[in-house]
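*Asks:* Provided below are the primary sequence and the corresponding predicted coordinates.
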Amino acid sequence: MMSLTGKPRRKSVRKTIVLVAAGAGLVLSGAAQAQQIVVQGNQRVDADTIRSYVTGTASGSAEEARRNLLASGMFSEVKVAQSGGRTVVTVRENNLINRVVFEGNKKVEKATLEGIVEAKARGPYSEAIVNADLARIRDVYKRFGRGTAKVTYRTVDLPNGRVDVIYQVDEGDKTGIISINFVGNNAYSERTLKGLMSSSEMNFLSFIKTSDVYDPDRIT
């Protein structure tokens, strides 16, 4: 039976104090761990951001932390080592992209190309990113009937670890469909089958239509 003296309430207060103290101990433990992580080589990326990749690993392994830092896209090289009871993280930052420029694109609008490339202003620069972008741009030109288009890139180094990325496009000639032939069509005529297709052959209207442009995706 509950007493009118209020003693049960005092017990509840004591329990609350103990729980808060225990939680504070966990926070201090995490802070102490972060203080043992030495960060080297960073210029733009905050050291605490880098430490968070190390303390935030599920297993706490140095290799997992290294992989996570590389996967962030902010660094071209990461080393994680133990020295004198401390974890030493040495990084080499990727350059930052100042701007992305397209040259030679007449048949494909700039906005279309900007929408498909991964390289973005103020984003990290890496060869892996721009090489993947080259493949994306070529694919777009194939869909526009420019399967022979050539796409290259160059960079312009700027102060403070920044670069301009310039994609250069040689659009080449239009890849048109000269003729469409069928083999084994016994039940339906060639004219009937052509009428069912979204692709067509080149003719005097080719300058205003796109159905006569060779697109592997459309044919399949």
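*Replies:* Structure received.

*Asks:* C-alpha from now on. contacts and neighbour counts both.
*Replies:* Will do.

*Asks:* Can you tell me the SS state at Val169?
*Replies:* strand (DSSP: H, G, I helix; E, B strand; the rest coil).

*Asks:* these two touch, right, it and Asn105?
*Replies:* Yes: applying C-alpha atoms under 8 Å as the test, Val169 and Asn105 come out as touching, 5.9 Å apart.

*Asks:* In terms of packing, which of the two has more residues around it?
*Replies:* The residue with more neighbours, out of Val169 and Asn105, is Val169; 20 against 16, by other C-alpha atoms under 10 Å.

*Asks:* residues in contact with that one?
*Replies:* Counting by C-alpha atoms under 8 Å, 6 or more residues apart in numbering, Val169 touches Phe102, Glu103, Gly104, Asn105, Ala149, Lys150, Val151, Thr152.

*Asks:* make it 6 Å
*Replies:* For Val169, the contact set (C-alpha atoms under 6 Å, 6 or more residues apart in numbering) comprises Gly104, Asn105, Lys150, Val151.

*Asks:* Separate out the buried members of those residues.
*Replies:* Buried residues within those, counting neighbours by 16 or more other C-alpha atoms under 10 Å: Asn105, Val151.

*Asks:* Tell me the one among the contacts of Val169 nearest to Glu93.
*Replies:* Nearest to Glu93 among those, counting by C-alpha to C-alpha, is Val151 at 27.0 Å.

*Asks:* in a strand, that's where that closest one is, yeah?
*Replies:* Yes: according to three-state DSSP, Val151 belongs to a strand.

*Asks:* helix or strand right after the host helix or strand of Arg9?
*Replies:* Element membership for Arg9, per DSSP states H and E: helix 7-35. Downstream of helix 7-35, the first helix or strand assigned by DSSP H and E is strand 37-40.

*Asks:* ok, and here's another one to check against it:
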Amino acid sequence: MGMALDRGGIRGMARGALIGLAVALALPIGGAMPVPAQTAVRVGAILVEGNRRIPAETIRLYSGLQPGQTATPEQLNLAARNIFATGLFRDVRVEPRGGQVVITVAENPSINRISFEGNDVLDDDALAAVITSKPRHIFTRGSAEQDAQLIIEAYRRSGRYGAEVRPVVIEQPDNRVDLVFEIVEGDVTEVQGITFVGNEKFSDRRLRRAIQTSEANLLSFLFSSDNYDPDRLELDKQLLRRFYLEQAMSISSSVPPPPSFPPTARASTSPSPSRRASSTAMAPRTWSARRWGLIPRSSGR
């Protein structure tokens, strides 16, 4: 089943997410600063600096380091990566200092408020239910970009394949940010024509009646069944399979069963030993006629 899309077809995904929160990091591994090459150090105590919301003990637990152990540079680098992998920090440093190990962190900001601009077809409540970011949650650039893609998918399901979404971050005091999604909804992508390939028994017109997607017409503004929807397209495939299955069952039930014969007509009868001699002297057809009560042939008497 093929569908022709109008208005330029699918214009692609969003042009990319531009994040207003600028964090300059020249770090080889995310935001975890590598420890300079050196000999192993004994961990006398573990100090945590730079944390505001997240308890120091929690950060120590993330690091995997224990007081009293001897840590190699590789283990210190692994501790920094472990902390950064939690997604709670935008910068992490782990370094020995005078017999101690100091963990310096810069926390990711928390989300103060989320708003949407430019949306009309989908209201704020519908979009808020789609995204994963929530007020008072930790903000990350990756989650904002993922939410932008989720909004684009929501518009695609409503037939707007030209939708564009750009997340913008506005810094606020106390390490907080406002997250704004700027939206260009675009036009509806309508289905101008539906064709079927390989159908011989049923016409295109008959198959169109079996599916939910319809072609655009003068009354399209009243319905949404002519909007291109990939989920509805999958449903149409199932409906076509069901249609052909039902037609095959109908044809099968309309074929009359093969004729049935009385069991006696197919019986193979062996004469008893006492009659075997006389029966062999008779024509088989004459014996069979008498056996089933039919009119016997003349025996010459």
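*Replies:* Nice, I can see it. The structure displayed is predicted, hence computed values, not measured ones.

*Asks:* overall similarity of the pair, as a TM-score.
*Replies:* TM-score for the superposed pair, counting by TM-score structural alignment, normalised by the length of the first structure: 0.75. Supporting figures: 186 aligned residues with a C-alpha RMSD of 2.4 Å.

*Asks:* re earlier: got the contacts of Val169 of the first structure as JSON lines, with distance to Ala31 of the first structure columns?
*Replies:* Below are the contacts of Val169 of the first structure laid out as JSON lines (distance: C-alpha to C-alpha, whole Å):
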{"residue": "Gly104", "distance to Ala31 of the first structure": "53"}
{"residue": "Asn105", "distance to Ala31 of the first structure": "53"}
{"residue": "Lys150", "distance to Ala31 of the first structure": "53"}
{"residue": "Val151", "distance to Ala31 of the first structure": "49"}
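
*Asks:* List just the nearest of the contacts of Val169 of the first structure to Lys209 of the first structure.
*Replies:* Set against Lys209 of the first structure, the nearest of the contacts of Val169 of the first structure by C-alpha to C-alpha is Asn105 (19.5 Å).

*Asks:* Nearest residue to Glu77 of the first structure in space, ignoring adjacent ones along the chain?
*Replies:* Spatial nearest neighbour of Glu77 of the first structure, chain neighbours left out: Arg92 (5.1 Å); criterion: C-alpha to C-alpha, 6 or more residues apart in numbering.

*Asks:* Please say which position in the second structure that neighbour maps to.
*Replies:* Correspondence of Arg92 of the first structure to the second structure, assessed by TM-score structural alignment: Ala106.

*Asks:* is it true that its match lies in a helix?
*Replies:* No: using three-state DSSP, the secondary structure at Ala106 of the second structure is strand, not a helix.

*Asks:* quick one: the residue most central in space within the second structure and Phe196 of the second structure, what's the gap?
*Replies:* Nearest to the mean C-alpha position of the second structure, counting by C-alpha atoms, centre = their mean, stands Asp231 at 10.4 Å. The gap separating Asp231 of the second structure from Phe196 of the second structure is 19 Å, by C-alpha to C-alpha, to the nearest Å.

*Asks:* Could you measure from the corresponding residue of the second structure for Tyr188 of the first structure over to Pro109 of the second structure?
*Replies:* Alignment note (TM-score structural alignment): Tyr188 of the first structure maps to Phe202 of the second structure. The gap separating Phe202 of the second structure from Pro109 of the second structure is 61 Å, by C-alpha to C-alpha.

*Asks:* neighbour count winner among the two?
*Replies:* Using other C-alpha under 10 Å, the more surrounded residue of Phe202 of the second structure and Pro109 is Pro109, with 24 against 11.

*Asks:* Quick one: residues contacting that one.
*Replies:* Residues near Pro109 of the second structure by C-alpha under 6 Å, 6+ apart: Phe139, Asn175, Arg176.

*Asks:* Cross these against strands and list the overlap.
*Replies:* Of the positions in the contacts of Pro109 of the second structure, Arg176 sit in strands, assigned by DSSP state E.

*Asks:* from the contacts of Pro109 of the second structure, which is closest to Leu222 of the second structure?
*Replies:* Nearest to Leu222 of the second structure among the contacts of Pro109 of the second structure is Phe139, at 40.9 Å by C-alpha to C-alpha.

*Asks:* Looks to me like the match of Tyr188 of the first structure is in a helix.
*Replies:* No: secondary structure of Phe202 of the second structure (three-state DSSP): coil, not part of a helix.

*Asks:* Which residue numbers in the second structure does stretch 151-160 of the first structure align to?
*Replies:* Using TM-score structural alignment, stretch 151-160 of the first structure pairs with 165-174 in the second structure.

*Asks:* coming back round to it: would you reformat the contacts of Pro109 of the second structure as a markdown table and include neighbour count and distance to Met33 of the second structure?
*Replies:* Listed next are the contacts of Pro109 of the second structure as a markdown table, based on neighbours: other C-alpha atoms under 10 Å; distance: C-alpha to C-alpha, whole Å:
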| residue | neighbour count | distance to Met33 of the second structure |
| --- | --- | --- |
| Phe139 | 26 | 21 |
| Asn175 | 14 | 21 |
| Arg176 | 19 | 24 |
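
*Asks:* Mind filtering the contacts of Pro109 of the second structure down to those shared with the first structure?
*Replies:* Counting by both residues aligned by TM-score structural alignment, their matches' C-alpha atoms under 6 Å, the contacts of Pro109 of the second structure that remain in contact in the first structure are Phe139, Asn175, Arg176.

*Asks:* Quick one: those as TSV, columns for distance to Arg97 of the second structure too.
*Replies:* Shown next, in TSV, are those (distance: C-alpha to C-alpha, whole Å):
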residue	distance to Arg97 of the second structure
Phe139	31
Asn175	28
Arg176	31
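
*Asks:* in the match of stretch 151-160 of the first structure, what counts as buried?
*Replies:* Applying 16+ other C-alpha under 10 Å to stretch 165-174 of the second structure flags Val165, Arg166, Pro167, Val168, Val169, Glu171 as buried.

*Asks:* Tell me the one among those residues nearest to Arg52 of the second structure.
*Replies:* Taking C-alpha to C-alpha as the measure, Arg52 of the second structure lies nearest Glu171 of these, at 16.9 Å.
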